[in-house]
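Engineer: the amino acid sequence is not available; the structure is as follows:
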């Protein structure tokens, strides 16, 4: 049985991903900033018949919280097979480049970029003990510089100073991480679940959490010949799902 850890998994896409991974036979640590909220969700899932899901407290901006989570996984499982860095924040809206404060931008980067690095580095030791470690960093189409430079792109006018740039930085970090670990059996990719209807965007997106989670899992549970250092998007309308950087 594979062991997966998903940050920000007590609701929306992260929660649905945990549910689908559980159904497929993985043991899932459901990461939540508030343990009580996470345990409440797990109890509800248990009543619905889901098994092998456990709430774990983690704040990706708090090194002590990350260390405690890592130690728990190590004590209980000894290794980690799948890390899905899903936790993220949108930040204060609007985010104009001329008026958004640096503090607001830093706050978004603290979770969406530095938080991912903190978690990844902490869990790397446990991932290296897996026969086929997978790291999926959940990004956004708004992180694509190529698409942002294309006036014909349907989201061309959705520009901001914090959220999109934090995902662009995450994409760049993922490329470097995948390259550095290329000689090991890691598969490390960024995955955009697409514009999905969630609490994150006041349910304005056209996509479903079921589709988003399925897409994440498809590009996470790859075999030894799968790609690494790639950018996949559920909004790309071709069979590869590969997005331009």
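Structural biologist: Thanks, I have the structure now. Fair warning: this is a prediction, and the values are worked out from it, not measured in the lab.
Engineer: every contact and neighbour count from this point should use C-alpha atoms.
Structural biologist: Noted.
Engineer: what about the most centrally placed residue in the chain, distance to residue 30?
Structural biologist: Nearest to the mean C-alpha position of the chain, by CA atoms, centre = their mean, lies residue 86 at 2.5 Å. For residue 86, the distance to residue 30 equals 11 Å [CA to CA, to the nearest Å].
Engineer: overlap in contacts, those two.
Structural biologist: 6-9 (CA atoms under 8 Å, 6 or more residues apart in numbering).
Engineer: next up, a second structure to put side by side with the first:
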């Protein structure tokens, strides 16, 4: 799908990478960035689905989207993407970290949830829909571990691998697709909450220790008693950790714009299509942050299109 690398001139437009770009919010972000003149590298774990997504966008007249395989939990896959970008473009202007995992096991297949749940969800408000989603999910240690490995470590490893290419840009920016589930209000342990919010003293090593502690507490059945978030705990902890890491990175790399954005409660596979907003609406909120004017805010959290608190 990548073609002969040496035959492609480096485009003068901005270059973006979108992880998890073959469906849902990621696909919409690709569409909206390409529609704004950005050359987009759409990435996905599955080559067939990723290639089909690029073809779909091409049919809409968006010819500046190309596909590259990426599994954010696979170090060799990340390295191949980094090498490709280095050879093909020599820089990266925008990195959208969208790929994610719900951190739970679903009691029904999310891919078919839009069909099976449509009547059940009719008339429900946000809280009722989240309760429905919780009833149709179950937390297991394996799912929790995968949630941290994907939503925090996978995203972090992609950032680390692509950081030199972002630094080579005159206007590099990272947008981490976060969630209001990652807000610190869900942590009931005040010391833990304060530590995660004190990013001036927080280190990446300490974040690793905290995530290890969470997994141990979760496995021992003590997460609730220790004041960790309840209900979708692994997802909330991973997103909170990513929010904290984003603020650490923003301070460490003042030449880059590093921000987090909550796209809203979206109808996607990760929510079993129980959300209130469409992928187009969620993608618009992410793309808006990615396309902020040069020299804008960094280390911020965006909700409903506006800057908001991490707490």
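Structural biologist: Looks like it arrived, so ask away. Here the structure is a predicted model, which is why all the values come from computation and not from measurement.
Engineer: just the TM-score for the two chains, thanks.
Structural biologist: For this chain pair, the superposition-based TM-score is 0.88 by TM-score structural alignment, normalised by the length of the first structure; 230 aligned residues with a CA RMSD of 2.1 Å.
Engineer: what's the closest non-adjacent residue to the counterpart of residue 200 of the first structure in the second structure?
Structural biologist: Aligned by TM-score structural alignment, residue 200 of the first structure pairs with residue 270 of the second structure. Sequence neighbours aside, residue 102 is the residue nearest to residue 270 of the second structure in space, at 5.7 Å (criterion: CA to CA, 6 or more residues apart in numbering).
Engineer: compared with the first structure, how much does the biggest helix by length in the second structure deviate?
Structural biologist: Longest helix in the second structure by number of residues, with DSSP state H as the criterion: helix 233-252. Following the fit onto the first structure, the mean deviation recorded for helix 233-252 of the second structure is 0.8 Å by mean CA distance after the TM-score superposition for the first structure.
Engineer: so that helix matches what in the first structure?
Structural biologist: Helix 233-252 of the second structure maps onto residues 161-180 of the first structure, going by TM-score structural alignment.
Engineer: flag every buried residue along the matching stretch.
Structural biologist: Of all the residues in stretch 161-180 of the first structure, those buried under the rule 16 or more other CA atoms under 10 Å are 161-171, 173-175, 177-178.
Engineer: what does residue 40 of the first structure align to in the second structure?
Structural biologist: Per TM-score structural alignment, residue 40 of the first structure is aligned with residue 52.
Engineer: can you say which helix or strand has that match in it?
Structural biologist: helix 47-59 (DSSP states H and E).
Engineer: alignment lookup: residue 92 of the second structure to the first structure.
Structural biologist: In the first structure, residue 92 of the second structure lands on residue 80 (TM-score structural alignment).
Engineer: what ranges does the stretch 151-300 of the second structure have for its strands?
Structural biologist: Counting by DSSP state E, counting those that start in this stretch, the stretch 151-300 of the second structure has strands at residues 173-177, 257-262.
Engineer: whoops, the stretch 1-150 of the second structure was the one
Structural biologist: Using DSSP E, counting those that start in this stretch, strands in the stretch 1-150 of the second structure cover 15-18, 39-44, 65-69, 94-97, 105-106, 137-138.
Engineer: with the first structure superposed, average distance for the first one?
Structural biologist: On superposition with the first structure, the mean distance recorded for strand 15-18 of the second structure (mean CA distance after the TM-score superposition for the first structure) is 0.2 Å.
Engineer: contacting residues around that strand?
Structural biologist: 26, 29-30, 38-43, 91-98.
Engineer: cool, the longest one as well?
Structural biologist: For strand 39-44 of the second structure, the external contacting residues (CA under 8 Å, 6+ apart) are 11, 13-22, 27, 30, 33-34, 50, 54, 64-71.
Engineer: and with 6 Å instead?
Structural biologist: With contacts defined as CA atoms under 6 Å, 6 or more residues apart in numbering, strand 39-44 of the second structure is touched by 15-22, 50, 64-70.
Engineer: scan these and report the most crowded one.
Structural biologist: residue 21 (30 neighbours; other CA atoms under 10 Å).
Engineer: all helices of the stretch 51-200 of the second structure, in order?
Structural biologist: For the stretch 51-200 of the second structure, the helices defined by DSSP state H, counting those that start in this stretch cover 75-88, 113-116, 118-121, 126-135, 141-148, 155-167, 190-197.
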